[in-house]
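Participant: Requesting a structural model of the entry that follows:
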Amino acid sequence: MRKSAKTWFRWISYLEGASFLFLLCIAMPLKYMFDRPEAVAVTGGIHGFLFSLYLIAIVVMAVLFRWKIVRIAGAVLAAFLPFGPFVLERRLKAEG
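Facilitator: As a prediction, this is how the structure comes out:
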């Protein structure tokens, strides 16, 4: 159970991080530079769904692995930083 939770968290982290980067680097320039707001509408919805899954995954990991409040706060903060979920996942993997 714990190993599958780590795998699930890893996948959700990667997908959420990638969707955030796509939103920032592709969809938003399309909206503001080329007047294509539908790019943000579609990508924003997907990112919002993945962000919600990421928050749920944080709760699951916090319960299963008894994360301290600092780790939980860091995981939530990582979602708001470009490349944040990737850095967090790398640190978690290094810790074992």
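
Participant: From here on, just use CA atoms for contacts and neighbour counts.
Facilitator: Will do.

Participant: How are the helices of this protein distributed by residue range?
Facilitator: 2-22, 28-34, 38-65, 69-78, 84-95 (DSSP state H).

Participant: most packed of those helices?
Facilitator: helix 2-22 (a mean of 18; mean count of other Cα atoms under 10 Å).

Participant: Which neighbouring elements make contact with that helix?
Facilitator: helix 38-65, helix 84-95 (3 or more Cα pairs under 8 Å, 6 or more residues apart in numbering; DSSP states H and E).

Participant: Could you export those to a markdown table, including columns for distance to Arg2?
Facilitator: Listed next are the helices and strands packed on helix 2-22 as a markdown table, based on distance: least, Cα to Cα, whole Å:
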| stretch | distance to Arg2 |
| --- | --- |
| helix 38-65 | 7 |
| helix 84-95 | 14 |
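
Participant: Following up with a second sequence; could you model it the same way so I can compare the two?
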Amino acid sequence: MSSSLSPAGRLFAIAAFAEGLTWAGLLIGMWLKYGTQTTDVGVWLFGRLHGAAFLFYVIVTLLSAMRLRWPWWAWTLALLAAVPPLVTVPLEMWFRRIGLLAHGT
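Facilitator: Sure thing, here's the model as predicted:
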């Protein structure tokens, strides 16, 4: 099914995965720093990576929404999904399933 994704849809999928992955890394880093008090390297590294991934996700979301002509609710959900941890990945899967990432949407 990934062959039916538009280039903008494919880029959105990549951005959503990267945002979710860096969120997970940041959460693990926070657990290591504050839970086990062993190291703060995870927070240092994934904090920076997640900041970049978040900005990339927001930009790609806006571009994809315009390019693929998403309805207003899809724009809103996609932008809000970046706030709580790990929500961009299931949102991308849902958008893919309902056809918002496909050609001719």
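
Participant: Quick TM-score on the pair, please.
Facilitator: TM-score for the superposed chains, counting by TM-score structural alignment, normalised by the length of the first structure: 0.87, backed by 94 aligned residues with a Cα RMSD of 1.5 Å.

Participant: between the helices and strands packed on helix 2-22 of the first structure, which gets nearest to Ala73 of the first structure?
Facilitator: helix 38-65 (9.6 Å; Cα to Cα).

Participant: what range in the second structure does the closest one sit on?
Facilitator: Alignment of helix 38-65 of the first structure against the second structure: residues 41-68, by TM-score structural alignment.

Participant: centroid residue for the second structure?
Facilitator: Closest to where the C-alpha atoms of the second structure average out (Cα atoms, centre = their mean) is Ala16, at 2.4 Å.

Participant: And that one, how far from Thr38 of the second structure?
Facilitator: 30 Å (Cα to Cα, to the nearest Å).

Participant: If you drop the residues flanking it in sequence, what lies closest to the equivalent of the residue nearest to the centre of the second structure over in the first structure?
Facilitator: In the first structure, Ala16 of the second structure lines up with Ser13, judged by TM-score structural alignment. Nearest residue to Ser13 of the first structure in three dimensions, chain neighbours excluded: Pro85, at 5.4 Å (Cα to Cα, 6 or more residues apart in numbering).

Participant: What lines up with the one you found in the second structure?
Facilitator: Match for Pro85 of the first structure (TM-score structural alignment): Thr88.

Participant: tell me the contacts of its match?
Facilitator: Ala16, Phe17, Glu19, Gly20, Ala78, Ala81, Ala82 (Cα atoms under 8 Å, 6 or more residues apart in numbering).

Participant: try it again with 10 Å
Facilitator: 12-13, 15-21, 23, 57, 77-82, 94 (Cα atoms under 10 Å, 6 or more residues apart in numbering).

Participant: Leu64 of the first structure touches Arg2, doesn't it?
Facilitator: Yes - applying Cα atoms under 10 Å, one finds Leu64 of the first structure in contact with Arg2, separated by 6.9 Å.

Participant: Overlap in contacts, these two.
Facilitator: What both Leu64 of the first structure and Arg2 touch, as defined by Cα under 10 Å, 6+ apart, is an empty set.
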